[in-house]
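Visitor: Let's see this in three dimensions:
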Amino acid sequence: MMRLRSLYPVALAAMLLAGCGQKTALEPVPPADLPPAPYGASAQPEADDLLELDTLAAPERSIELRRRSEEREDDPFDLPPE
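Guide: As a prediction, the model looks like this:
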């Protein structure tokens, strides 16, 4: 039991070091290739282009803070169980 506790700091250090790798440009693994160009596209998109999210995939958040409690509006779909 004592030996296992002495390994905790070593395991923690290993996990922290594993997460701080060097960041480089993304490229597919050598036998693989980027996906084919979409139908009708004139050029094949690069890896960075494929990682960009369109507006529908990541919409901007609209945060409306309530300053005081308010009565809920009537919900026609909030029906009691039958």
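
Visitor: hey, let's count contacts and neighbours off CA atoms from now on
Guide: Noted.

Visitor: unless I'm mixing things up, P28 is touching E46, no?
Guide: No - in this structure, P28 is not within contact of E46 by C-alpha atoms under 8 Å, at 10.6 Å.

Visitor: To check against the first, give me the structure of this:
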Amino acid sequence: MKPALALLVTLGLTGCGAANRLQPAKGDSLPVAPRGAIATPTPQQLLTATPQQRPQRSDELLRQSEERRSDDFDLPPR
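Guide: Next comes the predicted model:
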């Protein structure tokens, strides 16, 4: 019973990933152009993330240990 249930769940999830080109619903149109834009963005442009939304990961490793600077605001509790 469990293998059949797993198979049904897997088949159901594979259908979720099959998406055709996104189009607005019939009778609807794309959103209006943002203020200052010359043209209305296409659906592909709206779905593409900007660098600010998905920043690149920095994998730079610390090459050598460095002494910390003194912190003038690191005061003992009162």
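
Visitor: Neighbour count for P28 and E46 of structure 1, which is higher?
Guide: E46 (13 against 10; other C-alpha atoms under 10 Å).

Visitor: Return the residue of structure 2 aligned against the more buried one.
Guide: E46 of structure 1 maps onto T42 in structure 2, with residues paired by TM-score structural alignment.

Visitor: try L16 of structure 1
Guide: In structure 2, L16 of structure 1 lands on T10 (TM-score structural alignment).

Visitor: distance of its match from A19 of structure 2?
Guide: According to C-alpha to C-alpha, to the nearest Å, T10 of structure 2 stands 16 Å off from A19 of structure 2.

Visitor: of the two, who's got more company?
Guide: Higher neighbour count among T10 of structure 2 and A19: T10, with 11 against 7, using other C-alpha under 10 Å.

Visitor: sec struct for that one, please.
Guide: With DSSP: H, G, I helix; E, B strand; the rest coil as the basis, T10 of structure 2 sits in helix.

Visitor: And L30 of structure 2, what's its match in structure 1?
Guide: Here L30 of structure 2 is matched to L34 in structure 1, going by TM-score structural alignment.

Visitor: Sticking with A39 of structure 2, tell me its helix or strand.
Guide: Under DSSP states H and E, no helix or strand contains A39 of structure 2.

Visitor: Report how many residues lie close to it.
Guide: 10.

Visitor: distance between stretch 14-31 of structure 1 and the chain's centre?
Guide: Between the centre of stretch 14-31 of structure 1 and the centre of its chain there are 17 Å (C-alpha atoms, centre = their mean, to the nearest Å).

Visitor: List the contacts of Q44 of structure 1.
Guide: By C-alpha atoms under 8 Å, 6 or more residues apart in numbering, the contact set of Q44 of structure 1 is P36, A37, P38.
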